[in-house]
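**Student:** Output the structure for:
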Amino acid sequence: MNNYDDQLPKKGNYINVPQEMNDDDVHRKDMYSYGSMGFEKKYREVQPKFPMKAQDDDLTASQQQKEKQKQIGSLNSKAYLVQPARNLAYYVPKGEIDFLEDDGINNGKPIQLIKLNQEQQWELTEEGIQELSKYQGNVSFVSILGTKQSGKSFLMNQLLKLRESQFESGNDYESYTKGVVMWSAEFPSNPNDARDNNNSILFVILQLISSTVLVNSFGDLSKDSLVPLQDLALLQKFLSLESAEEKEELINLFPKLIYVLRDNQHQVKQNGQNIPINTYLENFLSSDENFRQSSEIEQKIIRRIVKYYKYREGLSMVAPTEPNDPSELNDNFIEELKVLRRKIISVTNKKEFRGVFMNIQMMINFIQFILDSFNQQIKVSLSQAFEVVIKNHFDAVHDDIISLYDEKINQFIGSSSKDDFKSQYEITKFLREIKEDAIKQFYQLKNYDTSENQVLFTDCYNHLEWVLQDKEQLLLKINTQKQQELMERQVDQQYQITKKQVGNGKFQVEDLKNISEQYQHLIQDLLLQYSGRPEQNNEVDPILPTVQKVIQNVSQLFIQEIQESQKLTEQEKNKLNNLKDQLNQHQSSNEKTIQELKNNHKKQVKDFENDKKNQDGKIKNLEKKLDEKQNEVIQLQKSIDQLQKDLQASRKKEKKCF
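**Tutor:** Below is the predicted model:
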């Protein structure tokens, strides 16, 4: 690559850039210190009244700096030396100015949003992310561009109605504001080639994220006025613009442009006629003569201003102070500030990307994607950026919905005591309601459900349904475990009561029917607790087979105890057989009912098959208890044998016992 440093524009010189330069070869022009240039004369035959004094080429840079400092004897002379046409717009003592009345528009502070870290990598600051995350809804940015020491900070402080200069500006000759105007801190800039590239990157970032851009320009429109937008010539260096679709997308993403002509008159004359500022701006951009007199790079900048800034407007502002009284803002400047503020508010829209209004988190993801691309030294692809922004937004909504879903489930579970559970009616109703809410929230993403995002929407929706279903099954399992534990305790309590009835010495065969009825009532009570609705008491559930089996085992145990402990008469045996038949009929009836219900509720039975396996394990524990009871019966039989020997001695006493 050729070294074009000697061809960069100097103070008072015209821009002279080799015609063969392409986007990648273009060096940044000296955006900090132009003199009068180019086609300024066409509109107003005015040259700077105070041309810069040439430095002695024989002096070293340090000696030249000392000579300059000697010439700076006062505030006015300092302004005179740095930029005579500025008319103290930048160097007025800020603390002594009568600022606009505070109307509560801004009570914030500068927050650094983007910075270069020690590894020279672009990054979003945590402080910036936290500050942005405080806000909800969509977002828009307004940026101010301008040459070095052109008063951007001063204008921003005035627009924000700040009584103290929050956006700092320097007073020494070499200082200048470095950074993005977004209520943020300054951007670092090193005096080397990396600085130029970083400034170009910063320019591209501002165009991509801003809704409105202000160009801070002094005096009449000239080639100097193109300097703040000179990086338009480098767009293809930083952005992927290979196709017409990508270029059209960039046009739609570009912000609105407001040229602020500082220290200017209210009216501009052209050919002796007053013309509006907007007409003046458009004539400047469309003049064939000016275009021919411009270099190739300047022509490219003009073409891209017209191409990418579809909305553009010009506003003029007089000098902020009078030369004889630099301590106060003049009335005309204050009124024009109000006009500019109203204009910014009226034209600035929410940032839109492919028809989607970006919220704060979307904007953060968008900026992060841009910075990552620059850090990896690859061109920014707007198509990929949109995919990342939408994907992250879908994921964020997906995660928020699941978090809220979990929170509602925890609240629902927490409302129950340790030994309590929810009925099937309660839990089914609850799960249906919170799932409907979750799906309703997710379907708000249909606003972004374009044809290209259909697959993303469908995949995200299917995953959400899968997660919610998995959480539903987990909740049902936990609730069912509580149901089982409570029901088993109630059955065990009834068993202990029955055991006492049998062992009190007054138990008779007829009492077995009452015991069976007690267990049937227990079943009905448990089913009512389980279902939560009386009309569903007969529905099949995982608890019913368990309870019925327990009842059957307990009944068989009692029958065995009576058979082994007593010599039953034929009549008593018939009664017992009848009772057994009744129990079998009842069991058969229950099994028939269960089978019928199973046919009607196959899905429900299938859902609880796993739970039945766990219940079978617990039934084995009950069978173990039955074995222990059988051992007790054997001991009881031995006692009965002893009693029979005693009974042979006294028949009369035996009859009384039975």
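**Student:** all contacts plus neighbour counts: C-alpha atoms, from now on.
**Tutor:** Will do.
**Student:** mind checking the SS state of residue 104?
**Tutor:** Secondary structure of residue 104, reduced to three states by DSSP: H, G, I helix; E, B strand; the rest coil: coil.
**Student:** what's the distance between it and residue 463?
**Tutor:** Taken as CA to CA, to the nearest Å, the spacing of residue 104 relative to residue 463 amounts to 46 Å.
**Student:** Looking at the two, which is more packed in?
**Tutor:** Using other CA atoms under 10 Å, the more surrounded residue of residue 104 and residue 463 is residue 463, with 13 against 8.
**Student:** and the more buried one, what element?
**Tutor:** Taking DSSP states H and E as the definition, residue 463 sits inside helix 454-502.
**Student:** Give the other helices and strands that that helix contacts.
**Tutor:** When contacts are defined as 3 or more CA pairs under 8 Å, 6 or more residues apart in numbering; DSSP states H and E, helix 454-502 packs onto helix 382-414, helix 424-442, helix 511-531, helix 543-565.
**Student:** With distance to residue 200 and mean neighbour count as added columns, please give the ones you listed in a markdown table.
**Tutor:** Rendered in a markdown table, the data for the helices and strands packed on helix 454-502 read as follows (distance: least, CA to CA, whole Å; neighbours: other CA atoms under 10 Å):
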| stretch | distance to residue 200 | mean neighbour count |
| --- | --- | --- |
| helix 382-414 | 18 | 16 |
| helix 424-442 | 40 | 15 |
| helix 511-531 | 69 | 17 |
| helix 543-565 | 72 | 17 |
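**Student:** could you dump those to JSON lines with distance to residue 312?
**Tutor:** Supplementary listing: those in JSON lines, determined by distance: least, CA to CA, whole Å:
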{"stretch": "helix 382-414", "distance to residue 312": "23"}
{"stretch": "helix 424-442", "distance to residue 312": "39"}
{"stretch": "helix 511-531", "distance to residue 312": "69"}
{"stretch": "helix 543-565", "distance to residue 312": "75"}
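**Student:** residues contacting residue 82?
**Tutor:** By CA atoms under 8 Å, 6 or more residues apart in numbering, the contact set of residue 82 is residue 173.
**Student:** Another for comparison:
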Amino acid sequence: MASEVYMSGPVCLIENVKGQLRAKQEALSFLSAIQQPVVVVAIVGLYRTGKSYLMNRLAGKRSGFSLGSTVQSQTKGVWMWCVPHPQKPDHTLVLLDTEGLGDVEKGDNQNDCWIFALAILLSSTFVYNSMGVINQQALDQLHYMTELTDRIRTRCSPKDHDLEDSDEYVSFFPDFVWNLRDFSLELKINGQPISADEYLENSLKFLQGTGQKEKDLNLPQACIRKCFPTKKFVFERPAPGKKLSQLESLQDQDLDSDFVEQVAEFCSYVFRSSKVKTISGGLRVNGRRLKCLVTTYVEAISSGSMPCMESAVLALAQTENSAAVKKAIAHYDQQMGQSVKLPTEMLQELLDLHKTCEKEAIKIFTENSFKDVNQVFLTELKRKLERKQGEICKKNEEASSDRCSALLQDIFGPLEEDVKQGVYCKSRGYCLFNQKIQQLKKKYYEESGKGVQAEEALKNYLQSREDIIDAILQTDQSMTEKEKEIEVEHVKAEATERAWKLLEETQRKNEQLMEQKEQRHQEHMRQLTQNKEEERAQLKEEYQRALEHKIREEKKIQQECERLEEENKHLREKEARRKCTIS
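**Tutor:** All right, here's what the predicted structure looks like:
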């Protein structure tokens, strides 16, 4: 189970110093330690509208994010608070409180636009906080929404993407929640009670008319309707008069009862409905991945570029796939280290073990990789595993050679000492010496654990002693020429037999290596086909979701047009009846 990260209070995630945005290392370190999936809730709105109070309540606290009690904005940049999710075990709730929009002390709204864009890019639920009712003034204050296409690109291509022409944003954007503070009107339309969500839908209807003025006024509504997959609305006034300046210290009984109930409903909705942050391709974001998104987007803004969601995904894929390769290699090394005892008696034993560990390593990579375009990282992993195989085969040979050298020294050491003492410098000495050699060779063959270099080591040892053997042969004066010839032929035959045996062993090793290489190639092709099919299915699913959202929105617009047409029809009929009455 992934570990939890507890924060005693908020920390600055992105600081805003003289108009420059910079990610803070302390906050990034917190994110790096979060292995659980994260649900990211960001709140944005005009300054002094109570954003921080709501975020503290989501954290289960009365204080934490700075509230302030004056007309001066308190929060600067983006502040983060990571807490265990109250309703989703093994998930972390990441709360992002942003500096207030429209602060006159800042002089211009460039930073406001970037803060607004970052909150959308990083969150899975985006909360917009405002005061009073939703009217044209409130919608005009959402000009940040209409500037998103000047701040965010979905694709790496330099081609511009217009919100009115592109439905890609709905695949990337978070759910939208609009909070209204100090709302005091009755929720009724034409005398009929409506829900809060119906009030929001009614407020997002387009104004009549086809002129440029109507198009400009309708742009915020169009942005919200087209970009956000889910929309929700809530609120009222928390407490009367001067008590607002003491909001942190007030108990629920000191607050307006409707407000207390609505705060509880707001928190319940966020806990219940907010999804895990995901990116294109369906990858669930954890703390480490969220850190990568933060640094990628902030670096793009700081360099004067537009944050690109596809570039962020590719950067994250680069990080994830590099980590997946390391994790797979570490697993391979661990398994081989635990399972292999060098030297192995047969090469095939080592190759079979490598094949098993290689298969497990590739499985681990596949489970942890993301958007491995053209199988670049999988190919790199297989190349590294193939190199690992060569290295361990070499180590196996070296271990075998060391073992055999020590064994040969131990077995043949006494014989070499006898040769030095002249034990075999006599009649039939060569014959006795050769018999001893055969006995010692038999003993050598009976020893276990020699490994794959057993024959090669013995051959090299005997070749290194050929001068000694020849000297013993020459001093054997009593041996007949025929006996000598027989012995010489016997020695040559043995040498030839050993050479053929070594050649066959080498050929068998090469055949085994070629067979395994062919098996790896076939497995690679199978995985390549499978991964391509999975990617096509994922793209098809994302396209289908975007298409369904577009159809739903077009249907709503069509219904709105039909309603307006029906109203116009009634007006025309009424006008006609009035004219008839007059005439």
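**Student:** Any idea what the TM-score comes out to?
**Tutor:** Here the TM-score for the pair of chains, by TM-score structural alignment, normalised by the length of structure 2, is 0.71; 477 aligned residues with a CA RMSD of 3.7 Å.
**Student:** before we move on, the earlier item: any idea of the angle the helix holding residue 463 of structure 1 forms with helix 511-531?
**Tutor:** Relative orientation of helix 454-502 of structure 1 with respect to helix 511-531: 160 degrees, computed using axes from the mean of the first three to the mean of the last three CA atoms, to 10 degrees.
**Student:** Tell me how far helix 454-502 of structure 1 lies from the chain's centre.
**Tutor:** Between the mean C-alpha location of helix 454-502 of structure 1 and the chain-wide mean there is a distance of 33 Å, by CA atoms, centre = their mean, to the nearest Å.
**Student:** Which elements pack onto the biggest helix by length in structure 2?
**Tutor:** Using DSSP state H to define each element, structure 2 has its longest helix at helix 481-582. Packed against helix 481-582 of structure 2 by the contact rule (3+ CA pairs under 8 Å, 6+ apart) you find helix 169-172, helix 212-227, helix 347-368, helix 454-464.
**Student:** And these: which comes nearest residue 101 of structure 2?
**Tutor:** helix 212-227 (16.4 Å; CA to CA).
**Student:** Reduced to three states, what does the residue of structure 2 most remote from its centre come out as?
**Tutor:** When each C-alpha in structure 2 is compared with the mean C-alpha position (CA atoms, centre = their mean), residue 478 comes out farthest, at 82.8 Å. When classified by three-state DSSP, residue 478 of structure 2 comes out as coil.
**Student:** To which residue of structure 1 is it aligned?
**Tutor:** Under the alignment (TM-score structural alignment), residue 478 of structure 2 pairs with residue 568 in structure 1.
**Student:** likewise residue 445 of structure 2?
**Tutor:** In structure 1, the residue paired with residue 445 of structure 2 according to TM-score structural alignment is residue 524.
**Student:** Kindly report the same for residue 28 of structure 2.
**Tutor:** Per TM-score structural alignment, residue 28 of structure 2 is aligned with residue 129.
**Student:** ok, now which ones touch residue 629 of structure 1?
**Tutor:** Neighbour list for residue 629 of structure 1: residue 557 [criterion: CA under 8 Å, 6+ apart].
**Student:** Pull up the gap between it and residue 565 of structure 1, please.
**Tutor:** Plainly put, residue 629 of structure 1 is 13 Å away from residue 565 of structure 1 if you go by CA to CA.
**Student:** Next, show the common contact partners of these two.
**Tutor:** Listed contacts common to residue 629 of structure 1 and residue 565 are nil; contacts here mean CA under 8 Å, 6+ apart.
**Student:** if we can go back for a sec, any idea how far the residue farthest from the centre of structure 2 lies from residue 418 of structure 2?
**Tutor:** Looking at residue 478 of structure 2 against residue 418 of structure 2, where the rule is CA to CA, the gap reads 20 Å.
**Student:** Residue 127 of structure 2 too?
**Tutor:** Relative to residue 418 of structure 2, residue 127 of structure 2 is positioned 93 Å away (criterion: CA to CA).
**Student:** Between those two, tell me which one has more neighbours.
**Tutor:** residue 127 (26 against 12).
**Student:** Surely that one touches residue 228?
**Tutor:** No: here residue 127 of structure 2 lies out of contact with residue 228, judged by CA atoms under 8 Å, at a distance of 11.6 Å.
**Student:** residues bridging contact with the two, i.e. touching both?
**Tutor:** Contact criterion CA under 8 Å, 6+ apart; residues bridging residue 127 of structure 2 and residue 228 by contacting each: residue 176.
**Student:** check contacts around residue 297 of structure 2.
**Tutor:** With contact taken as CA under 8 Å, 6+ apart, residue 297 of structure 2 is in contact with 118, 307, 308, 312.
**Student:** Make sure the first one is indeed in a strand.
**Tutor:** What it means is residue 118 of structure 2. No: secondary structure assignment (three-state DSSP) places residue 118 of structure 2 in helix, not in a strand.
**Student:** That'll do, ta.
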